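Undergrad: Just to be clear, the model below is a prediction. Sequence and coordinates:
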Amino acid sequence: MEHATVLLVDDEQGLLDLLTFTLSKYGIGNIVTATTAQQAMEILLQRDISLIVLDIMLPDGDGFDVCEKMRNITEAPILFLTAKNQDIHKIKGFELGADDYITKPFNPTEVAARVQVHLKRMQRVQIVSRAVYDFGYFAVHKKSGQLFVQGVEVPCAPMEFLLLTFLCEHVNLIFTASELYEKVWQPYQTGDEKTVVIHISRLRKKIEPDPKNPQFLINIKGLGYKLVRREGYTR
């Protein structure tokens, strides 16, 4: 993680200084900061950013809008940092591509620990492996952390890729949302089954010919989700 670069975005300079100090104690030395949405986007276009901690309330823009713009140019994990703790805000953040949600007031060591976890997960995605899961219509290359749909590479956020890889490794097996959360997310971050449901929906938009009528990532009523192969698409 010594080569990872973390972008902190918040309009409170004191908070940025505190997080920078805490992250450095955790061995994360490459840290850049921004106090506005414009500064954050400029940095993101100029630097190779590994992870973003993003405040929702910024002086020149809404963090939700900024997150959506960021997702157009990077698949780096995005951790929302905000005083809003309503479920509707969390759901909106996840739908726009956020990977985690931290509510103020917070313990800075908790933020550092979560940053470490997400950076380690990114490394896991990039771990050398010979595994290629080919479903005909789409293929998952675990070695390079890539998703290809009809031969075209499709960006896939780290948690989406880890969830899809887990399902590929357990094809045709049924998992409840809580089991998927436990296997893929826990024990490293707090949350609930809604996180899984939102990521399932995002994956379907990428790997399904018709997301509203899923053929691969299906829901077995009363039992859970499973990933299946389809003869018409198998190579």
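TA: Good, I have the coordinates.
Undergrad: Going by C-alpha atoms from here, please, whenever you check contacts or count neighbours.
TA: Noted.
Undergrad: end-to-end on stretch 67-86?
TA: 18 Å (Cα to Cα, to the nearest Å).
Undergrad: Could I get the buried residue list for it?
TA: Going by neighbour count (16 or more other Cα atoms under 10 Å), the buried part of stretch 67-86 is 67, 70-71, 74-82, 84.
Undergrad: what's in contact with the strand or helix carrying residue 53?
TA: Assigned by DSSP states H and E, residue 53 belongs to strand 51-55. Under the criterion Cα atoms under 8 Å, 6 or more residues apart in numbering, residues 4-10, 63, 67, 76-82, 115, 118-119 lie in contact with strand 51-55.
Undergrad: next, the one to line up against it:
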Amino acid sequence: MSDPFVTVVLIEDDPHICRYVRMSLQEEAMRVLDVNTGQEGIAMTASARPDLVIVNLGLPDIDGLDVIRQLREWSDVPIVVLSGRTRDEEKVAALNAGADDYLTKPFSVAELEARIRALLRRQNRCVIAESATVSFGSITVDLVARSVQCDREIVHLTPLEYRLLVALVRHAGCVMTHHQLLQEVWGPSHAENAHYLRIYMGHLRHKLERNPAQPEHIVTETGVGYRLVGVR
């Protein structure tokens, strides 16, 4: 990562992990501000206005979920959870609280850096006008014309399939939980109907993936939701 002005707030109470992450991200030309309590992390985020926050859930003063909720009351900064909690319910709780991504310990720093890059790309896309055209693989989505092409041939999607694809595009690189997708595409009254999601996700993969059984772009985060990868 070549941008020397990317600032990351790291909220982590384990000094070994803190040092490991800080040194790794600094090698990628990022400025890392590390603190070891949730309250310090909230204050640091408010004062430094970072490009991204990394937060552990098991903090000594307040739970990381509370940190995420408090940050989301006034900030849309990308948040990555770095936690030893591995249960699906805990991942879903963090994502529903407002986190953008979740990485479990032990972790690969290369994967952490890749997910940070994806979130920063997404953040940059958020300021692009609604006329943006996005691509992944051989697929191009024109958000103004509301059209989808594969190798320059029109792909016919139903209105629900298109809304589902747009939801994934707008959160490209990030995990969207089943609950989030159902609310965004079908509305609150269908927020628990996960079978709808499986059916329509299968339709999308059949129309957009080269091998629907082994998708390259619309990937499953087991027990949590889906992620669109490879958007450029």
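TA: Perfect, thanks for sending it. Bear in mind that the values here come from a model prediction, so they are computed numbers and not experimental data.
Undergrad: What about the contacts of strand 51-55 of the first structure, which are in helices?
TA: 63, 67, 115, 118-119 (DSSP state H).
Undergrad: Now a ChimeraX select for only the buried ones of these.
TA: Of these, the buried ones go into a single ChimeraX selection, burial set by 16+ other Cα under 10 Å:
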select :63,67,115,118,119
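Undergrad: could you dump the ones in helices among the contacts of strand 51-55 of the first structure to a markdown table with distance to residue 33 of the first structure?
TA: Formatted as a markdown table, those follow (distance: Cα to Cα, whole Å):
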| residue | distance to residue 33 of the first structure |
| --- | --- |
| 63 | 15 |
| 67 | 16 |
| 115 | 15 |
| 118 | 18 |
| 119 | 18 |
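Undergrad: Among the contacts of strand 51-55 of the first structure, name the ones in strands.
TA: Among the contacts of strand 51-55 of the first structure, the members falling in strands (DSSP state E) are 5-9, 78-82.
Undergrad: Can you tell me which of those is nearest residue 147 of the first structure?
TA: residue 78 (19.5 Å; Cα to Cα).
Undergrad: if I pick that closest one, what's in contact with it?
TA: Listed by Cα under 8 Å, 6+ apart, the contact set of residue 78 of the first structure reads 51-54, 67, 97-100.
Undergrad: from those, which single one is nearest residue 123 of the first structure?
TA: Distances from residue 123 of the first structure to the contacts of residue 78 of the first structure, taken by Cα to Cα, are shortest for residue 51, at 12.0 Å.
Undergrad: what about that closest one, how many residues close to it?
TA: Residues contacting residue 51 of the first structure under the criterion other Cα atoms under 10 Å number 23.
Undergrad: pretty sure residue 68 of the second structure contacts residue 98?
TA: Yes - with contacts counted by Cα atoms under 8 Å, residue 68 of the second structure reaches residue 98, the gap being 6.2 Å.
Undergrad: for the second structure, what spans make up the strands?
TA: Secondary structure of the second structure by DSSP E: the strands cover 7-11, 31-35, 52-55, 79-83, 101-104, 133-136, 139-142, 147-150, 153-154, 176-177, 218-221, 225-228.
Undergrad: could I get these as JSON lines with distance to residue 124 of the second structure?
TA: Output for those, formatted as JSON lines (distance: least, Cα to Cα, whole Å):
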{"stretch": "strand 7-11", "distance to residue 124 of the second structure": "14"}
{"stretch": "strand 31-35", "distance to residue 124 of the second structure": "18"}
{"stretch": "strand 52-55", "distance to residue 124 of the second structure": "12"}
{"stretch": "strand 79-83", "distance to residue 124 of the second structure": "15"}
{"stretch": "strand 101-104", "distance to residue 124 of the second structure": "17"}
{"stretch": "strand 133-136", "distance to residue 124 of the second structure": "13"}
{"stretch": "strand 139-142", "distance to residue 124 of the second structure": "18"}
{"stretch": "strand 147-150", "distance to residue 124 of the second structure": "22"}
{"stretch": "strand 153-154", "distance to residue 124 of the second structure": "28"}
{"stretch": "strand 176-177", "distance to residue 124 of the second structure": "18"}
{"stretch": "strand 218-221", "distance to residue 124 of the second structure": "21"}
{"stretch": "strand 225-228", "distance to residue 124 of the second structure": "16"}
